[in-house]
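Asker: Predicted model and sequence follow; I will ask about them next.
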Amino acid sequence: MPLTDLTHAELLAFRPEVQEPADFDAFWRRTIAEARAAGGTAELTPADTPVTQLIVEDLVFPGFGGEPVRAWVSRPLHADGPLPAVVQFQGYGGGRGLAGENVAWALAGYVHVFVDTRGQGSGWGSGGDTPDPHGSGPATPGVMTRGIHSPETYYYRRVYTDAVRAVDATRDLPFVDASRIAVTGGSQGGGIALAAAALSDGVAAAMPDVAFLCAFRRGVEVAGGGPYLELATYLSVHRDEVADVFRTVSYFDGVNFARRIHVPTLFSVALMDTVVPPSTTFAAYNHLAAEDRAIEVYPFNDHEGGGAAQWRAQAGWLAARFGA
C-alpha cells in the first residue's frame, strides 16, 4: 500500500491556514450555555451484563437541548477513593455497543465513560441507543451534510455539545476525581475528543487517535474514501454552495479547537490512512496550543492506526500524567 498523502518530513511542517469564524468562541459559548440551561439530570442504573468483576452501569445524561444521551460507565469493582476517568467517543457509524463490551480502561483502573453518538450506531459494531430528534434539509447519505446550510443546524453542533455535557456528567459522578478527566476516541471519536477538550470545563488530558473532522477542506480534496467524500458528493451537486459549506464546517474544524487546547495531548496518525488523510491530523496537531504534546506515527498502517499498540501507549502516557 502506498503513502496516501505527504511524506513524514512534510507532515511535520504542514501547518495550513484554516478558516476561523470571527464569532467562533461566541458561537460555542452560547451553544454550551443553552444546553446547560436546558436542564435535565443524569441517571445511573445497573447494566444488564455478564461482566461480574467490574461495575458496569447505564448512564443517561442531558445533551444538546437537554435531550437524553446514553453512555456506559465501567469501573473497578473494589477501589478506594475517587478514580481518574476516561471519557471515550465513538468512530463514525458506530454506537456504544453492548454493556461490558469495551472495558479496557476500567480494567486499567479508570472510570470509563463510553459515550453513544446520537443518530449513529447502525453502520458497524453492536449498535447504539441514542436517537437524533432533528430533521435536515437536502443532504447526502450519512451525517456529514445534515443541516449543512448553517452552523446552527449542523449535525455536529449537537454531537459536540453532547460531548461537553458528557464531561459535565462525568465530573459530577461521586466516584470520579474531577481533577483527572481525560477524553479520547478514534477517527470521528478523535475529532469529538478535540472539541470536548477545547470546550469543556475540567478536561485534564486529551488522546485523539487518527482524528477525523480536522482541516475539512483538505480532507475533502485528498481523501480516498470514507465520510469526507459525502461532502465532495454534496458539492458536486450543489455547485454554488462551496463557500457556504466550508464556512459552516469551519465552526466544527478540529484545527480551530486544537488552537484552544492547552492540556497534555497525545495524538496518533497512520501514514497510509485512506479515510483520514494524515495531513488533516497533522494540521490539528501542528496548531495545538498545548506545550505537553506528542504524536505516535504508524508509517505502514491504514485507518486502523496503532490499534492495541496505541492503547498501550496511551495507558502509559496517561498514567504518567495522572499518577494512576
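Answerer: Perfect, I can see it now.
Asker: only C-alpha atoms for contact and neighbour calcs from this point on.
Answerer: Fine.
Asker: wait, what's in contact with F89?
Answerer: Going by C-alpha atoms under 8 Å, 6 or more residues apart in numbering, F89 touches 114-117, 163, 183-186, 188-190, 192-193.
Asker: So which of those belong to strands?
Answerer: Assigned to strands by DSSP state E, the following of the contacts of F89 qualify: 114-115, 183-186.
Asker: Ranking by neighbours, what's the top pick from the contacts of F89?
Answerer: I192 (35 neighbours; other C-alpha atoms under 10 Å).
Asker: does that residue really touch D162, like I thought?
Answerer: No. Using C-alpha atoms under 8 Å, I192 is not in contact with D162, being 9.6 Å away.
Asker: With distance to R75 added, can I get the contacts of F89 in TSV?
Answerer: Putting these into TSV (distance: C-alpha to C-alpha, whole Å) gives the following:
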residue	distance to R75
F114	11
V115	15
D116	17
T117	21
A163	20
V183	16
T184	17
G185	18
G186	21
Q188	24
G189	21
G190	22
I192	23
A193	20
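Asker: Check it against this one:
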Amino acid sequence: MPFTDLPPEQLESLREEIPEPEDFDAFWEETLRLSREAGGDLRVTPVEDTLLSTVDVHDVRFPGWHGQPVAAWLILPAGAGGPLPTVISYIGYAGGRGLPTDHLVYASAGYAHLVVDSRGQGHDTPDQYEASGPQWVRGFMTRGIQDPREHYYRRFITDCVRAVDAARSLPQVDPDRIIVRGNSQGGGLSIAVAGLAGQDVAAALPDVPFLCHFRRGAQVATEGPYVELVDYLRNHTRDDPERAFATLSYFDGVHFARRAQAPALFSVGLMDPVCPPSTVYAAYHRYAGATAIKVWPFANHSGGQGGTAPAHLRWLRDKGLSPAPG
C-alpha cells in the first residue's frame, strides 16, 4: 500500500490555518453547563461473574448529555484500593464498550480503567435525541449537520467530558492522574476532552485520531466515516457545503487541540486511508501542551497494533504517571 497522503517531510512542516467559530468557547461553555446542571445519578455496581481473576469489574452508569445515563466499565486490579492513576478510554467508530475481557491491558498494568460506551453506537447507551433537518441515513457524521446545536457529536463529546467528571468522584481514582485515550474516533474524542476538561486531565493518548480537519478528511480519505460526509454532500446538492463544514467546525479536534494543556502522545499511520495523516498532523501541530508523535511508517488505520499499549505504558512511566510499585 502506498502513502495515502502527503510525504513525511511535508507532514512535519504542515501548518494550515483552519477557521474557527467565533463563539466556539461560548458554545461549549453553555453545552457543558446545561448538562452539568441537569444532574443525574452516578451508579457503580460490582460485576460478580466475569470469569476473570486478576481484575475486578464494575458496571458504571454516569450522567452525560443533559443528565442522560451513559454506560461504562470500571476495571481495577484485583483487590486494589486507591486512589489509582486512571485511564479513560473512548471507543472507535461504530463500536461500544464491548465486554470487560476486551479491555485488560491497563488494569493489568496497575491502572484503574474506565471504558466509556459510545452513545448510539454501543449496545448500552442510546442516543435519545431526534435532530431536525435532512441527514444521510448511514452513520453518525451527518446527524444534525445543519445546526451545531443539534449535531450528534455535541451530545457525544459532552458524554466524554462528563466521564471525567464522574471518574473524579470515584474513590478508586486519583483525580490528579487522569489519562484520556482512544484510537480513531476515540482518539479524536480524547483530544476534545483534553481541550474542554483542562487541568482535570493529566495526559492524552490520541491514536490515529478521527474528527480532525473535517474538510481535509472529506477531500482525501477513501474509506471510513469521512466518506459519509462526501456521500451526504453529493446526494444533497441543494444544501450549501459551507454550512455543513461550519457545523462540523464546532467539533474539530484542531480547535480543541489549541486549548489542550495536558501532555500528549499522538500516533499516526502514514498509509492510513481512513484518517489521512495530514488530518492527524493538523491537530498535532496545533496542540498547545507538550507533544510527541509515534509514527508508524507502513501502518494503515490499525496504527501500531500490538505495539501501541507498550508505547503508552513506557511514555506514561516517563511522565511520572505509572502506578506506584507494590
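Answerer: It's in. Bear in mind that the values here come from a model prediction, so they are computed numbers and not experimental data.
Asker: Just give the TM-score of the two.
Answerer: Here the superposed chains carry a TM-score of 0.96, computed using TM-score structural alignment, normalised by the length of the first structure; 317 aligned residues with a C-alpha RMSD of 1.0 Å.
Asker: ok, back up a step: which of the contacts of F89 of the first structure lies closest to A47 of the first structure?
Answerer: The nearest member of these to A47 of the first structure, counting by C-alpha to C-alpha, is F114 at 13.2 Å.
Asker: In the first structure, what range does stretch 159-177 of the second structure match?
Answerer: Stretch 159-177 of the second structure corresponds to residues 162-180 in the first structure, going by TM-score structural alignment.
Asker: and A319 of the first structure, which of the three is it?
Answerer: Taking DSSP: H, G, I helix; E, B strand; the rest coil as the rule, one finds A319 of the first structure in the helix state.
Asker: What's the local residue count around it?
Answerer: If you count neighbours by other C-alpha under 10 Å, A319 of the first structure ends up with 13.
Asker: ok, now the one 3 residues further on?
Answerer: Summarising burial for F322 of the first structure: neighbours were counted as other C-alpha under 10 Å, giving 15.
Asker: Could you measure from the residue nearest to it when sequence neighbours are not counted over to G226 of the first structure?
Answerer: Among residues not flanking F322 of the first structure along the chain, R180 sits closest, at 6.3 Å (C-alpha to C-alpha, 6 or more residues apart in numbering). Note on R180 of the first structure: its distance to G226 of the first structure, by C-alpha to C-alpha, to the nearest Å, is 34 Å.
Asker: Mind checking which of the two has more residues around it?
Answerer: The neighbour count for R180 of the first structure versus G226, taken as other C-alpha under 10 Å, is higher for R180 (22 against 13).
Asker: ok, that one touching P82?
Answerer: No. R180 of the first structure lies out of contact with P82 (C-alpha under 8 Å); the separation is 9.7 Å.
Asker: and the gap between the residue nearest the centre of the second structure and D252 of the second structure?
Answerer: Nearest residue to the geometric centre of the second structure (C-alpha atoms, centre = their mean): L189, 2.0 Å. Distance of L189 of the second structure to D252 of the second structure, given as C-alpha to C-alpha: 10 Å.
Asker: Kindly report the same for S108 of the second structure.
Answerer: Counting by C-alpha to C-alpha, the separation of S108 of the second structure from D252 of the second structure is 33 Å.
Asker: can you give me the helices for the stretch 151-300 of the second structure?
Answerer: Secondary structure of the stretch 151-300 of the second structure (DSSP state H, counting those that start in this stretch): helices at 152-168, 185-197, 214-220, 226-235, 241-248, 253-257, 277-286.
Asker: Out of those helices, which is closest to L51 of the second structure?
Answerer: Closest among the helices of the stretch 151-300 of the second structure, once you apply C-alpha to C-alpha, is helix 152-168, at 24.9 Å.
Asker: Just the angle for that closest one relative to helix 241-248, thanks.
Answerer: Counting by axes from the mean of the first three to the mean of the last three C-alpha atoms, to 10 degrees, helix 152-168 of the second structure lies at 10 degrees to helix 241-248.
Asker: superposed on the first structure, where does helix 152-168 of the second structure end up, distance-wise?
Answerer: Its matched residues in the first structure lie on average 0.3 Å from helix 152-168 of the second structure after superposition (mean C-alpha distance after the TM-score superposition for the first structure).
Asker: contact partners of that helix?
Answerer: Residues outside helix 152-168 of the second structure that contact it (C-alpha under 8 Å, 6+ apart) are 31-32, 35-36, 42, 62-65, 70, 88, 90, 114, 116, 118-119, 140-144, 148, 173-175, 178, 189, 192-193, 196-197, 200-201, 251.
Asker: Got a quick PyMOL command for the buried subset of these?
Answerer: In PyMOL, a selection of the buried entries from the contacts of helix 152-168 of the second structure looks like this (16 or more other C-alpha atoms under 10 Å):
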select buried, resi 31+32+35+36+62+63+64+65+70+88+90+114+116+118+119+140+141+142+143+144+148+173+174+175+178+189+192+193+196+197+200+201+251
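Asker: quick one: what's aligned to P134 of the second structure in the first structure?
Answerer: P134 of the second structure maps onto P138 in the first structure, by TM-score structural alignment.
Asker: For that match, grab the count of nearby residues.
Answerer: 13.
Asker: Enumerate every residue touching it.
Answerer: Taking C-alpha under 8 Å, 6+ apart, we find P138 of the first structure in contact with 146-147.
Asker: got the contact list for the closest residue to Y287 of the second structure other than its chain neighbours?
Answerer: Spatial nearest neighbour of Y287 of the second structure, chain neighbours left out: A257 (4.3 Å); criterion: C-alpha to C-alpha, 6+ apart. Taking C-alpha under 8 Å, 6+ apart, we find A257 of the second structure in contact with 191-192, 194-195, 283-284, 286-288.
Asker: will you turn the residues you listed into a markdown table that also has distance to T4 of the second structure?
Answerer: Formatted as a markdown table, the contacts of A257 of the second structure follow (distance: C-alpha to C-alpha, whole Å):
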| residue | distance to T4 of the second structure |
| --- | --- |
| I191 | 23 |
| A192 | 25 |
| A194 | 28 |
| G195 | 28 |
| A283 | 18 |
| Y284 | 18 |
| R286 | 22 |
| Y287 | 23 |
| A288 | 27 |
